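# could you work out the structure for the sequence below:
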Amino acid sequence: MFVKLLTIVFFFSLLSQFPKSFSQILNFTYNGFRPPLTDISIQGITTVTPNGLLKLTNYTVPKTGHAFYTKPIRGHGIAFVIAPNASLPYATAGPYIGLFNIANNGDNTNHVFAVELDTIRNTEFDDTDDNHVGIDINSLESVKSSPAGWWDKKGQFKNLTLISRKRIQVWVDYDGRTHQIDVTMAPFTKDKPRKPLLSIVRDLSSVLLQDMFVGFSSATGSVQSEHFVLGWSFGVKGEAPRLALSKLPKIPKWDPKKIDIFYNDWMLMASIFFFPFLLISSLIFLVRFIVRRRRKFAEELEDWETKFGENRLKFKDLYFATEGFKEKGLLGSGGFGSVYKGVMPKTKKEIAVKRVSNKSQQGLKEFVSEIVSIGRMSHRNLVPLVGYCRRKDELLLVYDYMPNGSLDKYLYNNPEVTLDWKQRIKVIKGVASALFYLHEEWEQVVIHRDVKASNVLLDPEHNGRLGDFGLARLCGHGRDPYTTHVAGTFGYLAPDHIRTGKATTASDVFAFGVFLLEVACGRRPSQIHSESGERVLLLDWVFGLWNEGNILDAKDPNLGTAYDQREVEMVFKLGLMCSHSNPHVRPTMRQVLHFLKGDAVLPDLSPLDLCQLGMPGINHGPSESGMFTGGSSIVGSILSGGR
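Predicted structure coming up:
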């Protein structure tokens, strides 16, 4: 079996100023980690091997491992990970690398700085690939990242494979006066390159508290892996001392010859002495295998599910369709589950299977009932729901597979393949048509609650199809929806939805407005400013350009020159109208569709007109009437409405 293995030699250098009375010794060097380790505490599955390797993780999944220097470091300091405590008890494994969890990731009160060496690509954190180095500040969405590698003396970039089983050197330097952070890598036998792999200027004074602890954090997930630290050098007011590379412990070796010799000897002994025992053991194993297999695929069909008939699929079929939900078939993952590609064994139909967890029995019953009802819908711009499967606390939703993937991969991070304006406006009209069908044309009102680019899939003809109905809710025409809690994605949530907890067709229109700007701009609905570190909402940015008379400057540069300026400008203004904080100002999807098809002309509104719309005679809170009045108005609108 192939196991991911990552080995590093870590240097840390700090240039900073301390009070003259400060006498704490801040320099230490570990040429291997041989006991007794009086100044290093280890937690989780971290161990120290007999030959002096700091083994952060083993084959246990999913688990975390930590190793921290027990004495606090004072001043501006950075290590592989800096945290306010010498342990991270609430951090989780898998994609959170033992640093954060789903609740606190991105929270500025974490006061955590880290340099990640990541061998898994997690799209929810905007990872570039599965072999990268990133600088993380309070979040696993790196402020800067790069494929792993180093710059040789000729100025040529050389790739480094983190899981090559080869030893790697890593240097992290921070200057407390200039606030420059440098991360440098090199093979084990090379000197420190002059040019760093990553370099960024960032003032960490707001991140680091007076007393901080330095150390290492690691975690295992769906892939078995081992992570080793061979040596660690920490220095203040100058470069970290060089490690004695020749004294560092060796990593475990994989010797196929020894395995073959052992295998042959074992077979000889087994054939002579243990054949009867082997036969009995094989029979016992076979019986246990059959029993476990039956338990593995066992399903319990409850009475309330009988009416759904053919909508329920067998877990066994989905298991084999996805080859056991292996990582190679993973199409994407997020807060509501993971999606796998599969091929049904009998029909050879390509499917996409989403796995979600639901421990509420009553909630599960209502959820399945609605999902099956939604599965009866038929529209050319909806991703067909094939059926569902329920097993223990797990729910699996099965959709038709869309070969061109989700729309977001054509919009962000300089994609290799993008869409021209004709293709984008076709997708926009398709999604608008789908929402109109959900809101007005079907037998019940369907509120999607999660309209965004990543939930729009492209079929072979690049038609936009709205999918992922995991959050959708139904209600009768002319009735209020019964939802009383906020659900959806930050950046797409309407202020009225956040404030009341009630999702409506108007909150879907708000999300569609953000989606319009997202597609036309090629930007995410919220981004962290590279210099200030502040979160900037797409709505504010586009409205600011419109207010300056330069709204077309917001268009995606990848569009080129082949586009209709009036149509692009109309989409921008329609997006801002749809995402107005006052739900009474937002058009219905029927009106939106008329505007997009040219059956109706969008009102010729100025930025001031849009700010004043709906105010007279309507009792708005400050979160609604203050929309589009300044650079942070939308942020204030959302926060004041939701707290």
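# only C-alpha atoms for contact and neighbour calcs from this point on.
Noted.
# identify each buried residue in stretch 312-319, please.
Taking 16 or more other C-alpha atoms under 10 Å as the neighbour-count basis, stretch 312-319 is seen to contain the buried residues 312, 313, 315, 316, 317, 318, 319.
# helices - which of those land there?
With helices identified by DSSP state H, the entries of those that belong to them are 315, 316, 317, 318, 319.
# residue 210 - how many residues pack around it?
The number of residues packed near residue 210 is 11, by other C-alpha atoms under 10 Å.
# that one and residue 72, how far apart?
The spacing between residue 210 and residue 72, counted by C-alpha to C-alpha, to the nearest Å, is 9 Å.
# what's the offset of the helix or strand residue 367 falls within from the middle of its chain?
Taking DSSP states H and E as the definition, one finds residue 367 inside helix 361-375. Averaging C-alpha positions (C-alpha atoms, centre = their mean, to the nearest Å) puts helix 361-375 27 Å from its chain's average.
# stretch 447-457 now?
Once both centres are worked out by C-alpha atoms, centre = their mean, stretch 447-457 turns out to sit 16 Å from its chain's centre.
# now it: buried residues?
Applying a neighbour-count criterion of 16+ other C-alpha under 10 Å, the buried positions in stretch 447-457 are 447, 448, 449, 450, 451, 452, 453, 454, 455, 456, 457.
# now the second one, please; I'll put the structures next to each other:
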Amino acid sequence: MLPLICPLLFVTRLMITASASDHTTNFVFNGFASANLLLDGMATVTSTGLLQLTEPTDQDMGHAFYPYPLPFKNASSAAALSFSTSFVFAIVPRYPDLTGHGIAFVLSASSDLTPALPSQYIGLFNKSDQGKLSNHLIAVEFDTNYSPEFDDINNNHVGIDVNSLRSVYSASASYFSDGVGTQNLTLASGNLFQAWVEYDQFECLLNVTLAPLELKKPSVPLLSSFVNLSSFITDYMHIGFSSAVGSFPASHYLFGWSFALNGRDVAIDISLLPRLPIIITTPKSKLLIKYGLPAIGGAMLVVAGFATCAFILIRKKIKFAELLEDWEQEHGPQRFSYKDLYIATKGFGEKEFLGAGGFGRVYKGVLPRTKTHVAVKKISHETRHGMRQFVAEIISIGHLRHQNLVQLLGYCRRKGELLLVYDFMPNGSLDRFLFDKPESMLDWKQRLHIIKGVASGLFHLHEEWDQVVIHRDIKASNVLLDSQMNGRLGDFGLSRLYDHGSDPQTTHVVGTLGYLAPELTRTGKATTSTDVYAFGGFLLEMACGRGPVETKALPEKMILVDWVHENWRKGSILDIRDPNLEEFSAVEMELVLKLGLLCSHPKPSCRPRMRLVMQVLDGDAALPEELLADWNESFAVGNDGFADLINLVESAFSKSVVSLTESTGKKTER
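The predicted structure is shown next:
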């Protein structure tokens, strides 16, 4: 989804313990014996302090909500506030091998969910309101049922739901263990788990983390998704839990719950939690045990032997199963097998993990046959444009050959994932050498060399290749460094192609705030000019050593392009260079800063083409500095202008989410 930088909200953190009579924004329940909750359906608090949402009966549901609605939006900006919550739960099925339905943490405009249905609807929606934007309901589901109608990935998953049970993002239940990697969990096992749900109002990032109760919170979340809750919630929201049972009954229990609005939730005291009740099952017939089992046992051993062999073969086949359709045969060698990529990355192990972003996780690997070092990126299917068209564009981009572009070697398609295979860049991404006090600081000579390299690569994409390639996500983190510290533009997952001389088509707004051209949020057309705007932001962050938007900076310094422009007007443009640079050429630094401003011009007609950018950097053409005097203040981003741009982006993002929710319910682009 589109990562929106939410407006700054300065709210004092209130740290008090919840009671039955206080209307607070922070509370912790170590057991629910004294909790004053709104309960309906099967939900009840047991004598030992357990919150039991469902009983092991058929076709019913239960809800438990905090008794008061909470103010989830900033009064002045109407932006969703940060929150964090954790809770301990257990799902106990009546029959161990027959899992029923799950439990969900809920943010809802209403605490009355009685019109909802049980079974696969988990007590959240019914057939008529499923998928409607008017629901104003966000849920994190811990689901133990596979529902094809909602595109569930399996019967043991965690999903983020927005007004619909078609999760915008989901993953199999698991947790990340440092030094070990991904560890699978079985939700309907009767074991106790702790879950953490956290929303950052500044990054609009929703994280979901899961772990067994006895372990501390993992350092890597299970789900991490950019979603602007401001578009989906009302000023006041109810928080609570929902659960349901269907044909296979189960009990859903909550042992403790902690919540904080605009702050960190208090840790749950595990030592104070109530115990899980002992589940007594009806004993089997003694006659069956005495006479039936020995007779059946012999036959079962023989059958089990054959079944085990078949299971191992089938499981291995399923493990490496891929999606391969007839139209993909034409791509030939550029299609990698999932098995080879699995072996290359050592099963996508944590030791091979390079980093994660809004689109997926990246792993390093060595291909087993050629011993080629590669980087493998796992992303979600591009449902919006059609997989066939998307793969065709990826393969076309794979034919690009340029010394300043990361080579896209091919792809693999499997289940709900698309895997892109790139050349491995040993020095990683450029932002590691610019921000957060890097161990190795780039000097000015290196930075200028990288700038010229990226400009050359972008010029090749725009003007030299057979088709025009619009990158759509140019920034320091998408510039990789090879063994010689040459800058190479990478990550073509958002790129689009069109013929020279043709008119670009309107598409969904994607990219990163701070690099998005003002006209893009209004027209939806990504062009070479919008790429040049992002390249301008890249030039400024290379010269200034900071990102295009710094939410913690002073208001006049928050938006980098405005800060540079203001200093240019005052004649003090060199004052905002990266203070960590000890030696630099004042002439070159001023040229890069002014060129960055020109590329970031609010008017597309004033931005240079990449051919002119190359000529200016090489000293073969003069910088048309007079165009900077035509800076259109109505587009400038600063103070009120920043809020206007936020509203424009949020509006475009909301329209994108609406169309997707109504059509597929799938995860949107960033």
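# need the TM-score from the superposition.
Once superposed, chain against chain, the TM-score is 0.62 (TM-score structural alignment, normalised by the length of structure 1); 495 aligned residues with a C-alpha RMSD of 5.4 Å.
# and the two most separated of the buried residues of stretch 312-319 of structure 1?
The largest distance within the buried residues of stretch 312-319 of structure 1, taken as C-alpha to C-alpha, falls between 312 and 319 and amounts to 14.3 Å.
# identify the residue nearest the geometric centre of structure 2.
The centre of structure 2 sits closest to residue 225, judged by C-alpha atoms, centre = their mean, with a distance of 2.6 Å.
# so that one sits in a strand?
Yes. When the secondary structure is assigned by DSSP: H, G, I helix; E, B strand; the rest coil, residue 225 of structure 2 falls within a strand.
# that one -> structure 1?
Under the alignment (TM-score structural alignment), residue 225 of structure 2 maps onto nothing in structure 1.
# residue 286 of structure 1 -> structure 2?
With the correspondence set by TM-score structural alignment, residue 286 of structure 1 lines up against residue 309 in structure 2.
# from residue 509 of structure 2, how far out is that match?
Summarising the geometry, the distance separating residue 309 of structure 2 from residue 509 of structure 2, computed by C-alpha to C-alpha, is 50 Å.
# who has more neighbours out of the two?
In this comparison of residue 309 of structure 2 against residue 509, neighbours counted by other C-alpha under 10 Å, the higher total goes to residue 509 at 24 against 11.
# ignoring the adjacent residues along the chain, who's closest to that one?
Here the nearest residue to residue 509 of structure 2 in space, its sequence neighbours aside, is residue 524; by C-alpha to C-alpha, 6 or more residues apart in numbering that works out to 5.9 Å.
# and if you look at residue 447 of structure 2?
The spatially closest residue to residue 447 of structure 2, leaving aside those adjacent along the chain, is residue 542, at 6.8 Å (C-alpha to C-alpha, 6+ apart).
# could you say which helix or strand holds that neighbour?
helix 528-544.
# so which elements touch that helix?
Using 3 or more C-alpha pairs under 8 Å, 6 or more residues apart in numbering; DSSP states H and E as the contact criterion, the neighbours of helix 528-544 of structure 2 among helices and strands are helix 444-459, helix 560-570, helix 586-599.
# 6 Å - rerun?
Counting contacts by 3 or more C-alpha pairs under 6 Å, 6 or more residues apart in numbering; DSSP states H and E, helix 528-544 of structure 2 is packed against helix 586-599.
# residues in structure 1 aligned with the helix it packs on?
Under TM-score structural alignment, the alignment places helix 586-599 of structure 2 onto residues 565-578 of structure 1.
# what's the mean deviation for the matching stretch versus structure 2?
With mean C-alpha distance after the TM-score superposition for structure 1, stretch 565-578 of structure 1 departs from structure 2 by a mean of 1.0 Å once superposed.
# ditto for stretch 507-514 of structure 1
For stretch 507-514 of structure 1, the mean distance from the matching residues in structure 2 following superposition reads 0.7 Å, by mean C-alpha distance after the TM-score superposition for structure 1.
# which residue range of structure 2 does that stretch align onto?
Applying TM-score structural alignment, one finds that stretch 507-514 of structure 1 aligns to the residue range 530-537 of structure 2.
# off-centre distance for the matching stretch?
So, by C-alpha atoms, centre = their mean, the centroid of stretch 530-537 of structure 2 is 24 Å from its chain's centroid.
# neighbouring contacts of it?
Applying C-alpha atoms under 6 Å, 6 or more residues apart in numbering, the external contacts of stretch 530-537 of structure 2 come out as 472, 474, 515, 517, 596, 599, 600.
# got the contact list for residue 411 of structure 2?
Contacts for residue 411 of structure 2 were tallied using C-alpha under 6 Å, 6+ apart; they are 335, 336, 419, 420, 421.
# map the third one onto structure 1.
When structure 1 is aligned by TM-score structural alignment, the residue opposite residue 419 of structure 2 is residue 396.
# how many other residues sit next to its match?
For residue 396 of structure 1, the tally of surrounding residues (other C-alpha under 10 Å) stands at 22.
# which SS class is it?
Classification of residue 396 of structure 1 by three-state DSSP places it in strand.
# that one contacts residue 387, doesn't it?
No. Counting by C-alpha atoms under 6 Å, residue 396 of structure 1 does not reach residue 387; the two are 8.6 Å apart.
# for stretch 353-364 of structure 2, measure first residue to last.
Distance between the boundary residues of stretch 353-364 of structure 2 (C-alpha to C-alpha) amounts to 7 Å.
# which part of structure 1 matches it?
Residues 330-341 of structure 1 are where stretch 353-364 of structure 2 aligns, with TM-score structural alignment as the criterion.
# what's next to that stretch, contact-wise?
Here stretch 330-341 of structure 1 has contacts from 124, 329, 351, 352, 353, 354, 355, 356, using C-alpha under 6 Å, 6+ apart.
# quick one: what's aligned to residue 341 of structure 2 in structure 1?
Using TM-score structural alignment, the equivalent of residue 341 of structure 2 in structure 1 is residue 318.
# roughly how far does the closest residue in space to that match that isn't next to it in sequence sit from residue 397 of structure 1?
Distances taken as C-alpha to C-alpha, 6+ apart place residue 344 nearest to residue 318 of structure 1, at 7.0 Å, with adjacent residues excluded. Applying C-alpha to C-alpha, the value for residue 344 of structure 1 to residue 397 of structure 1 is 14 Å.
# now residue 182 of structure 1
Computed as C-alpha to C-alpha, the residue 182 of structure 1 to residue 397 of structure 1 distance reads 45 Å.
# so between these two, which is more surrounded?
More crowded of residue 182 of structure 1 and residue 397, by other C-alpha under 10 Å: residue 397, with 24 against 19.
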